[in-house]
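K.L.:
need a structure here:
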Amino acid sequence: MEVSYKWLQEFIELPESPEEVGKILTATGLEVEGIEKIDAVPGGLAGVVIGQVLTCTKHPDADKLSLTTVDVGAEQPLPIVCGAPNVAAGQKVIVALVGATLYPSAGEPFQIKKAKIRGAASEGMICAEDEIGLGTSHAGIIVLDPDGPASQLPNGTPAARYFNLESDYQIAIGLTPNRIDAASHYGTARDLKAVLKRPLRLPSVDAFAVAGTDLTLDVRVEDATACPRYAGVTLNGLTVGESPDWLKQRLLSIGLNPINNVVDVTNYVCHDLGQPLHAFDAARIAGGKVIVKTLPEGTPFITLDGVERKLTATDLMICDAEKPMCIAGVFGGQYSGVSAQTTSIFLESAYFSPTSVRKTAQHHGLKTDASFRFERGIDPNITVFALKRAALLIQQVAGGTVSSAITDIYPTPIESFRVPVRYRNIDRLIGIKIDHSEIHRILEALDIQAEEKTDDGFLAIVPPYRVDVTREADVIEEILRIYGLDNVPLSVNLAADSLSEFPKTDPDQWQSRVGQLLAANGFYEILTLSLTRPAYNDAIRSSLPGEDVTLLNPLSEELSVMRQTLLFSALETMLYNLNRRQKDLKTFELGKVYHKVKLDDSTTKYVERVRMSLAILGNQQPENWLQKAQPVAFHDLATAVQRILNLFRVKAYETQPADTTLFQYGVTYVVNKKPLVSLGLVNPKLTKLVDLKQPVFYADFDWQALLKLATTKVRYEEVSKFPEVRRDLSLVLDQAISFEQISKLARQTERKLLRSVNVFDVYEGENLGAGKKAYSVSFMLQDTAQTLTDATIDKTMQRLMTTFEQELGAVIRK
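P.N.:
Have a look, this model is predicted:
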């Protein structure tokens, strides 16, 4: 969930910085996952100031250019060449200084630099509105009103101040399912109020007034269980159009796109107060009736997205006298919504049963801002207040008048929760004694009233919007999160009582070491969902260890099974980044995979294993003036894999071809007859499955098997005083023979002196003969006890050559 810092300030005074507010919210349980600065226009007009044109003459070598000097508050006026036809001496203008980056309304950003234009120096730019992203006009430069606010501002004043373009901050909150009460700016501000001990400022609705009753509708609720409260009002004489800038900026600050002034107000109030609303075109409501009811099984209904859906007999619908208009609390209909031709509306504000909305949204696979809130339980007591707030805002941005009295059908009010609480249980669960007056201050700040107070405890009256506070432990949790976990001291015996023997191999420590190694080599860690598409598992079914673990109640078909491999998580991440012009990618992930195995007809075993994946795509490094960009290759990935194995001190392993279901080509390293890691080029059929068109190299580690091989033992040897000797051989071999076979055979033949084997060239050509290739291989020899003599070296190399000829059929080229 995203909230706006400036929007929060409408509810509560916040001199604290966004970062400080984020820490406060996290401490209360509303974990802040990130804070992003939001500029009113791209770049925030940094480096753009108000200036005054002092002189303006025609350019001697260009008819359409003017030579100007502009006062921008510096020691000397700036010489600027301007091509606008309306530039003149004496004007107050907008000037982009050298070094400023401009973000035009159309086209790519560009930076202002010192330049010579037709021989004349130019140290800045006098701007038109489209050049700084404030509009689309390019007819001429922006000329400020000399008698307006600009006359009171000195030259050099930042243009952002003049245009009132203050930056905002988007605060991303990882909202847990139980805290739906905080799914709005008002709800978030309530927690800040309790912690900071400051009053809330609710918007006033006193100006709401009914101008007439000429558009009164007959509103009925036939299913009060699914719809305990339903309110509505009509407005007439509206002009639907674009929203004002302040409203658009508010929605954009939390990632919502503006639609039109009426719909934008309903979205605004939803995120402002937490009450979803819906606006119907009153002219399209047949028979002047609004009926809340269910319809027969299989009734067709076309939603706003143009999809025809078959209703179930339990789907609650908002209908008129002839047809359904909206799926209650979930999604509007295609033919009843607000359009550019709308002049009158019926504005709905309701409380729908969480169970009803959840079933309907799940059945139709619809997840909306409204259903997200309704299915968890909103505040049933804010319904009419939010309705009045929206009506006033609609009148403000779209005109019109309220043309009916408010209809509020609420036959059985939802009661507050009554929870007995004992002080001794508060002390026991929190671990310290908190003064009773502070306990009651916290509860009162959270709108929880304490009644029937005694020396032992009290009765907590919890408002119905706090659907997660229904037990004594819940009330105590509320006290603790506002009091502050950091204010509860740790027991002096806690460490002694809780520490146990550490494992010989610490998985967290090794995970950290591997992460640092990969990050140092240019890899970025990714964290992805364990839920995935069934089609992914189906595509590699033959290579999977067991059957899929399928969710009984999936959010959607796209997330209906548990993953059996990290491959598709990596591919989807790469596609996401490629679509955002990030073309050179190196990622790694440590995550779990899941499958089940049937042991017999009645027993199923669920298996959960940890895997680690590496994936690379694009170029080895960005293109530069020293060398051209080179695409990544198999050995770039193999090098990273080898570094990980070296970290775990895994030296001895065998190789075999990788599974062709996953890889077009590749290799699997085997230790103790069990696969440890497979790596290679991903099968193009699999990359195509996720719409990825570029080749991807991928490695898959069995993390648990790797941990078993981990050792912290280090064997130290004295550095040899005697030099290494290098000898090279060129071997002509059958194409089927790998370098791994050469290396393994060499080490078996010479165990004492051979330090390393490396291939530095591979050649294939017609002059070698069909099915042949040549390896150029270097051998490093060293004796730790003495300097090697020529006789010893020659004898060793002869033994190696003889072995290669006999075992591999090699021809030694001189």
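K.L.:
switch to C-alpha atoms for all contacts and neighbour counts from now on
P.N.:
OK.
K.L.:
all strands of the stretch 351-500 of the chain, in order?
P.N.:
Secondary structure of the stretch 351-500 of the chain (DSSP state E, counting those that start in this stretch): strands at 401-402, 407-409, 417-422, 449-451, 457-462.
K.L.:
same question, the stretch 201-350 of the chain
P.N.:
Under DSSP E, counting those that start in this stretch, the stretch 201-350 of the chain gives strands at 218-221, 229-236, 277-281, 289-294, 300-302, 308-310, 316-319, 324-327, 331-332, 344-351.
K.L.:
what comes into contact with the third one?
P.N.:
Applying Cα atoms under 8 Å, 6 or more residues apart in numbering, the external contacts of strand 277-281 come out as 262-263, 266-267, 269-270, 332, 336-339, 342-350, 370, 387.
K.L.:
again, only this time at 10 Å
P.N.:
232-235, 262-263, 265-270, 325-326, 328-329, 331-333, 335-339, 341-350, 370, 383, 386-387, 390 (Cα atoms under 10 Å, 6 or more residues apart in numbering).
K.L.:
Another sequence for comparison is provided below:
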Amino acid sequence: MKISINRLKDYIPFDLSTKEIADLLTAGGLEVEGVTTYESVKGSLNGVVVGEVLSCEPHPNADKLSLTKVDLGNEIVPIVCGAPNVAKGQKVPVATVGAILYPLSGESFEIKKAKIRGEVSLGMICAEDELGLGAGHDGILVLDTDLPNGSPVGPLFDIKQTEVLEIGLTPNRADAASHLGVARDLKALLKKDLVLTDVDAFTIDNSDRIIEVSVADNEDCPRYSGLTLSNVKVAPSPKWLQDYLKAIGLEPINNVVDITNFILHDLGQPLHAFDADKIQGNKIEVKRMPSGTKFVTLDGKERELSGEELMICDESEGLCIAGTLGGLDSGVSEQTSTIFLESACFGTDVVRKGAQFHGIKTDASFRFERGTDPNMPVFALKMAALLIKELTGAVVSSPITDIYPDPVADFEIPVSYRHVDRLIGQEIGKERIKEILESLEIKVSNETESGFVAVVKPYRVDVTREADIIEEVLRIYGFESIPLKEDYQADFLAEHPEKDTNKLQYRVTEMLAGIGYSEILTNSLTKSSYATQASFLDQEKDVVILNKLSEDLGVLRQSLLFTGLEVLAHNINRRQKDLKLFEFGTVYAKGSEGYDEGQRLSLFLTGNATRENWMQAVKAVTFTDLYAVVEALLTKLNISNQEVNVIETSPYLFGLELVVNKKPVGHIGLLSPEIGKLADVKQEVYFAELDWTRLTKLAKSQGKFQEISKFPEVRRDLSLVIDQEITFDQIKQLATTAGGKLLKRINVFDMYKGDKLEEGKKAYALSFYLQDNQQTLTDKVIDKTMGKLMQTFEKNAGALIRK
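P.N.:
Modelled structure (predicted):
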């Protein structure tokens, strides 16, 4: 949200610098994210001065150029000029050497000392478009001024400069979505009075054009005000109004529309101007229209109404989606001579639902969705009417219609002084508390020794509880005014040190980044169609967003798979096909007793394992590449005793389920092509999703350490023929049990499947590493251990030992 410093000074006179104001507002809760400078003419004509042409002679080496001598006050300089209208005695704008010009078209350029066709030129006599003042380029701009030669030309063109604050408005501070709202905070922070626009001059000129108004739903439209103005002359706005709008990032349209935009950003009250001659039956009806009704909005799009939107209608058709966007034919045009000016208060829910259903975001809907001041419509109407009369020559042709059957009451909030002191952390005094609240237009009533009742105006939709009142006191009193005591301390007694999940995540992130994986961060919202098309997801468990922005963002994800696949598709479509990605994220599901959520870690591997080079052939990634990363990750977390179960169900063509302490902690495998195609990924993808919540509980702060054995390690190899269904993990578990403490590790160094073996069989070549930490192993002990291993494999795995 952009706020003009110059306009703020109209509300609160101050002489602080813009930086001081920005720091003050930020400390008070309105964070100023940046400060920019608006110039009505870019560059503000710096370096351009009034010059007087003392002489003008033809250029000796060019037919269309002139040699001039120009008095710049403190010096007389030669300037070569190509304008046909340059003449002796003229007062002209001269861009001096070093000045930078910003023409209306083309790039900016710096004026430099030059030699043109052999003649020295120390400046430039400028045309209107070269200065950025207008489109004129027939000749130089001749000035009508008595300013001394050498004076800056800026004051002749009323060039305005204002610094603009960019405020990062939090959703709860709807009251501050205007210059008046920010000024209210400054009023409290600076302890100054607020200067409001005087609307006492508002009068009704006649009652020649009364528009009848009816409201069908006073809950969704608690207040509707309006009046009619005739003899309106639609034209461009005056310069001051255009400069105001441009400074806050708006393009001027015409005087009537610009005034409504001015009021919206100045007071936070949206207005809408209807062409009164297009209001059929001279009636305005605030009501709902049937579902399926076609309505063309101001942006030229035909929309189909849901039947839930509140509409502004005339006797026969819709004119405007209330609080959101007007209709194409109902607005103000150059032919408009009579307008009906609307100033209303609409319910937050009805505007939000309508705007989201149609995918419309406007400055008006932004404010109505968050809550506007129900006491502002008539004041804003009078202020706008006075401006329209002044700028268009209009007259007010009706009394103000104000339908407000149930005025919104102030909030009454009981407050305890003891609670104020307790939550703030120190006693700041009852008088200071009351002073701060009253400066924020919060009345203190029914005061007792122990507390009071705070009466809050309804425009402060965020102040409804005692804690909110205390927060208001603290943000104006100043967080920096609360000193930290030297003896603050915290004690924590626990049987085991608490795990820092952030450190665990950083440890894994560091490891994955170190082996070439890139971290991604995707949206928790995803498509509901994924759950209907992917059998491994349960559509009944989808957490559906009630106020969804679109169907593509309609549910919370049950898995990190599809949002990650969308990232893969985005990169693959841009010829980045070799990808290693990981993501820490939250998944959500509808449970039997509410909603469940958990943290997950996903890994994606696709494309080639190595880049093409002369030293080695390109090799595609494999399942083992990703499985090795998962094993290294578990090792990093000091998690051991993991088991695996083979899975061949969606979303995998084949894969493994990882189990620790008899509970699954994740799965890993090759995604089936059908799953990849749902996200437009057509190449093989290996994927792993780990239950990060469970892994952090299993993780140990450090692994077990032991002294390196002084006795040698022995290797023995075996070749086993086993059924293809038997996994290496099963063989490993059997070996670990049979080998006891002497078996340190086991490795597969070869595997064979083919016609030399019986169908359904495969051969493993295994190496076993034996070591005793207390003594050197003898052949007898080694043979006994290997015999025990072979016997176990033959008995429990049906293995054939190839000797």
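K.L.:
what stretch of the second structure does stretch 189-202 of the first structure fall on?
P.N.:
Counting by TM-score structural alignment, stretch 189-202 of the first structure falls onto residues 183-196 of the second structure.
K.L.:
My guess is residue 407 of the second structure contacts residue 221. True?
P.N.:
No. Counting by Cα atoms under 10 Å, residue 221 is not a contact partner of residue 407 of the second structure; they are 11.5 Å apart.
K.L.:
returning to that earlier point: with distance to residue 797 of the first structure and mean neighbour count added, can I get the strands of the stretch 351-500 of the first structure in a markdown table?
P.N.:
Converted to a markdown table, those look like this (distance: least, Cα to Cα, whole Å; neighbours: other Cα atoms under 10 Å):
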| stretch | distance to residue 797 of the first structure | mean neighbour count |
| --- | --- | --- |
| strand 401-402 | 99 | 24 |
| strand 407-409 | 97 | 18 |
| strand 417-422 | 86 | 18 |
| strand 449-451 | 91 | 17 |
| strand 457-462 | 87 | 20 |
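K.L.:
From the chain's centroid, how far away is the longest helix anywhere in the second structure?
P.N.:
The longest helix of the second structure (DSSP state H) is helix 779-797. A distance of 64 Å separates the centroid of the chain from that of helix 779-797 of the second structure, by Cα atoms, centre = their mean, to the nearest Å.
K.L.:
Any idea which of the strands of the stretch 351-500 of the first structure gets closest to residue 70 of the first structure?
P.N.:
Counting by Cα to Cα, residue 70 of the first structure lies closest to strand 401-402 out of the strands of the stretch 351-500 of the first structure; the figure is 50.0 Å.
K.L.:
What mean distance separates that closest one from the matching residues in the second structure?
P.N.:
By mean Cα distance after the TM-score superposition for the first structure, the fitted strand 401-402 of the first structure averages 1.0 Å away from its aligned residues in the second structure.
K.L.:
Other residues contacting that strand?
P.N.:
The contact list for strand 401-402 of the first structure (Cα under 10 Å, 6+ apart) reads 208-215, 233-238, 344-345, 388, 391-392, 394-395.
K.L.:
Ok, stretch 194-204 of the first structure next?
P.N.:
9-14, 24-25, 27-28, 186, 189-193, 273, 385-386, 388-389, 392, 441-447, 481-484.
K.L.:
what sits against the most centrally placed residue in the second structure?
P.N.:
With the centre of the second structure defined as its mean C-alpha position, the nearest residue by Cα atoms, centre = their mean is residue 168, 10.5 Å away. By Cα under 10 Å, 6+ apart, the residues touching residue 168 of the second structure are 1, 2, 26, 29, 30, 31, 32, 33, 34.
K.L.:
Identify the residues contacting the residue nearest to the first one when sequence neighbours are not counted.
P.N.:
What that stands for is residue 1 of the second structure. Distances taken as Cα to Cα, 6 or more residues apart in numbering place residue 167 nearest to residue 1 of the second structure, at 5.2 Å, with adjacent residues excluded. Taking Cα under 10 Å, 6+ apart, we find residue 167 of the second structure in contact with 1-3, 22, 25-26, 30-35, 176-177, 182.
K.L.:
Give the aligned equivalent of residue 373 of the second structure in the first structure.
P.N.:
In the first structure, the residue matched to residue 373 of the second structure (TM-score structural alignment) is residue 379.
K.L.:
how near is its match to residue 173 of the first structure?
P.N.:
Distance of residue 379 of the first structure to residue 173 of the first structure, given as Cα to Cα, to the nearest Å: 20 Å.
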